[in-house]
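In: Next one to model:
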Amino acid sequence: MQGTIDGFSYGLVTPVVAYLMACLGGALGLRCTTRSLLVENSWRPGWLALGSAAIGSGIWTMHFVAMMGFAVEGVPVRYDPAITFASLGLAVVMVGIGIFIVGYRGATVMALFTGGTITGLGVASMHYLGMAGMRLQGTLRYDTFTVSLSVLIAVVAATAALWAAVQVRGFLWSLGASLVMGLAVTGMHYTGMAALDVHVHASGGGPSGAPAGELLAPMMIGPLAFLVLAGVVVIFDPTMAAGADRPRTGLGPRPRPALVRRPGIPAHGPGSDAYRGRPPRRRRSFVPAPPRGPRSRLGR
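Out: Okay, the predicted model is just below:
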């Protein structure tokens, strides 16, 4: 028997909150990616790891906030805790691979394509593994074309978000990238849910696992606390707070030293005495010696 699916049992509350959670995780993660481009190489892995965990936690929290509004008429929905936690780990790892590729290779076409593809596949894998952890008295079936469309949405939007993040042009670029990342996650989620059909079993025992409310609400406390902690780190970082979005290593050429102007002395570039703070050297005037005439034989 075909089950009646309601993905908005709480109205617009769950989609709006889910989108905001995806944007929050994306904003923190992409901002950490931007920060990694402004530091020395020894600090870069830490910022990239923090960004990967923030994005992974954000998209995982978004998914299960949205799933709290999912219901099948007359059928209780439960979740397997092990698979639910595994979906969080998968999201962090796959997003981390994509973030590290872009963080170290820069805004090259190949790096963005590879990193965006892996990040988008991480979003999709998290979604469908989380759906595999759902337990109900029925069978889940997916439309292949719609599933492929959801994965494509995730890959394209994730690539665009990474491209905007590595431009290193200020806070507004990172904010726009986070909105795109949030759109990638929520668009992929609800497109994937549109591909779902539930065939309800007429008889059988109740599903195993924990009820959605009892399992999901406590599980989201950890990722939410981590997002708050990541937000504190980003906000109180002096370089990010000052908006000094200029790459020191990694991307792009280093800025050339500015010319030094001193009173009464024209601008000089590196290598000159004025640039080093020394007084200008005095040039010795060269006076050529008078020409010598032919030697006299008497002087010999």
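In: C-alpha from now on. contacts and neighbour counts both.
Out: Will do.
In: Where do the strands of the stretch 151-300 of the chain begin and end?
Out: 196-200, 210-211, 260-262, 265-268 (DSSP state E, counting those that start in this stretch).
In: Show me which residues of the first one are buried.
Out: Buried residues in strand 196-200, counting neighbours by 16 or more other C-alpha atoms under 10 Å, are found at Leu196, Asp197, Val198, Val200.
In: With distance to Val232 as extra columns, can I get the strands of the stretch 151-300 of the chain in a markdown table?
Out: Formatted as a markdown table, the strands of the stretch 151-300 of the chain follow (distance: least, C-alpha to C-alpha, whole Å):
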| stretch | distance to Val232 |
| --- | --- |
| strand 196-200 | 38 |
| strand 210-211 | 33 |
| strand 260-262 | 39 |
| strand 265-268 | 44 |
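In: To Arg35, which of these lies closest?
Out: Comparison of those against Arg35 by C-alpha to C-alpha identifies strand 260-262 as nearest, at 29.8 Å.
In: Distance from that closest one to the middle of the chain?
Out: 42 Å (C-alpha atoms, centre = their mean, to the nearest Å).
In: so what does that strand touch, helix or strand wise?
Out: strand 265-268, helix 273-276 (3 or more C-alpha pairs under 8 Å, 6 or more residues apart in numbering; DSSP states H and E).
In: Could you also give me the structure for this second sequence? I'd like to compare it with the first:
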Amino acid sequence: MQGTVEGFSYGLVTPVVAYVMACLGGALGLRCTTRALLVRQSWRPGWLMLGSAAIGSGVWTMHFIAMMGFTVREAPVHYNPALTFASLGVGVVMVGMGIFIVGYRGGTGAALFTGGTVTGLGIASMHYLGMAGLSLDGRLEYNTLTVAASVVIAVVAAVTALWAAAQARGFLWSLGASLLMGLAGTGLHYTGMAAVHVELHGSPDTPLGTPSAELLAPMLIGPLAFLLVAAVVVLFDPLLVIGRAEWTRAAHLPEPVVDRPTLVGAPPAHHAPQRR
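Out: You can find the predicted model right below:
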């Protein structure tokens, strides 16, 4: 028996909030990636790990906010806790691999393509592993071509977002990169959900699992708290927020070139000559 799938049970609320969360995680993560390109080698892993966790947490949170709008009229939906949280770990690790490639190889074409591809595949892995943790009295079936299209969307958007972040050209570039990273997550999600068909078993018994309402708090509160902490770190590092066209990657200079006084607690800055 074919199930009746509803992907927008709360109207536009869930897709809009989901996209905002993906953009927030992308904004924090990509700014950390940009910062990693402009600091000494010893600081780089910390910024890249923070960026990876921010992007992964933002996309994962986006996924489950969007899933709040997913219902099957004829059957209750449950989630397997182990697979649900494993999807977060897989997403963060794979996104981290892509971020580290760009962080250490720089904004070159090969590094951006490889890192963006791995990042996009990490987002896709998170989504489909999270969907594997969904259980109901039936089975999920996917349209292969639509699934492939969803993965392509994630990869292209991730490559473009990392390219924009690697330019280190200020707020507008960072905003554009964040919107593209949000598109990588939500574009993948809703394209992938369009591929879903539910074939019900017709049995009165439902599978064992944790109801979505019980998983909602630990799923969302933890990543949201982390994103808040990451946002505080970003806000207390003005170099990360302002961005300057004069910044030079650490591969060429040991310090970023800035034209303002050295911050307390920051490494000494080399002052560029004043231009008139």
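In: Ser212 of structure 2 and Met97 of structure 2: what is the separation?
Out: Counting by C-alpha to C-alpha, to the nearest Å, the gap from Ser212 of structure 2 to Met97 of structure 2 is 30 Å.
In: With Pro15 of structure 2 instead?
Out: Separation of Pro15 of structure 2 from Met97 of structure 2 (C-alpha to C-alpha): 27 Å.
In: Which among the helices and strands packed on strand 260-262 of structure 1 is found nearest to Val228 of structure 1?
Out: Closest to Val228 of structure 1 of these, according to C-alpha to C-alpha: helix 273-276, at 46.8 Å.
In: so where in structure 2 does the closest one end up aligned?
Out: Aligned using TM-score structural alignment, helix 273-276 of structure 1 spans no residues in structure 2.
In: Tell me the buried residues in that helix?
Out: Across helix 273-276 of structure 1, burial judged by 16+ other C-alpha under 10 Å covers Ala274, Tyr275.
In: Return the distance of that helix from the chain's centre.
Out: Relative to its parent chain, helix 273-276 of structure 1 has a centroid offset of 43 Å by C-alpha atoms, centre = their mean.
In: now for that helix, which elements pack on it?
Out: Right, helix 273-276 of structure 1 is packed against strand 260-262, strand 265-268 by 3+ C-alpha pairs under 8 Å, 6+ apart.
In: So which of those strands is nearest Leu175 of structure 1?
Out: Among these, strand 260-262 sits nearest to Leu175 of structure 1 (C-alpha to C-alpha), with 36.5 Å.
In: tell me which residues in that closest one are buried?
Out: Val260.
In: Could you do stretch 153-166 of structure 1 as well?
Out: 153-166.
In: Looking at those, spot the one nearest Arg31 of structure 1.
Out: Ranked by distance to Arg31 of structure 1 (C-alpha to C-alpha), the buried residues of stretch 153-166 of structure 1 are led by Ala165 at 7.2 Å.
In: can you tell me how far that closest one sits from Gly51 of structure 1?
Out: Distance from Ala165 of structure 1 to Gly51 of structure 1, by C-alpha to C-alpha: 11 Å.
In: Between those two, which contacts overlap?
Out: Common contacts of Ala165 of structure 1 and Gly51 (C-alpha atoms under 8 Å, 6 or more residues apart in numbering): Leu30, Arg31, Thr33.
In: Can you tell me which of the residues you listed has the most neighbours?
Out: Highest neighbour count within those, by other C-alpha atoms under 10 Å: Leu30, with 30 neighbours.
In: I'd say that one and Leu179 touch.
Out: No. Look at Leu30 of structure 1 against Leu179 with C-alpha atoms under 8 Å: they stay out of range, at 10.7 Å.
In: So for the two, which residues contact both of them?
Out: By C-alpha under 8 Å, 6+ apart, no residue touches both Leu30 of structure 1 and Leu179.
In: What count of nearby residues applies to the residue nearest to Ser36 of structure 1 when sequence neighbours are not counted?
Out: Nearest residue to Ser36 of structure 1, sequence neighbours excluded (C-alpha to C-alpha, 6 or more residues apart in numbering): Arg44, at 4.8 Å. Neighbour count of Arg44 of structure 1, defined by other C-alpha under 10 Å: 21.
In: Hmm, Arg44 of structure 1 is touching Leu37, no?
Out: Yes. If you go by C-alpha under 8 Å, Arg44 of structure 1 and Leu37 touch, sitting 7.3 Å apart.
In: so who does Gly89 of structure 1 touch?
Out: Residues in contact with Gly89 of structure 1, defined by C-alpha under 8 Å, 6+ apart, are Gly56.
In: What strand or helix carries it?
Out: Using DSSP states H and E, Gly89 of structure 1 sits in helix 81-105.
In: C-terminal to the host helix or strand of Leu50 of structure 1, what's the next element?
Out: Element membership of Leu50 of structure 1 [criterion: DSSP H and E] is helix 44-67. Moving toward the C-terminus from helix 44-67 of structure 1, the first helix or strand encountered (DSSP H and E) is strand 71-72.
In: Could you pull up the average distance between that following strand and structure 2 after superposition?
Out: Superposed on structure 2, strand 71-72 of structure 1 shows a mean distance of 0.2 Å to its aligned residues (mean C-alpha distance after the TM-score superposition for structure 1).
In: That strand maps to which residues in structure 2?
Out: Going by TM-score structural alignment: strand 71-72 of structure 1 matches residues 71-72.
In: How about residues contacting the matching stretch?
Out: Under the contact criterion C-alpha under 8 Å, 6+ apart, stretch 71-72 of structure 2 has outside partners Gly3, Thr4, Val5, Glu6, Gly7, Ser9, Val77.
In: what do you get if the cut-off is 7 Å, keeping everything else the same?
Out: Stretch 71-72 of structure 2 is touched from outside by Gly3, Thr4, Val5, Glu6, Gly7, Val77, with contacts defined as C-alpha atoms under 7 Å, 6 or more residues apart in numbering.
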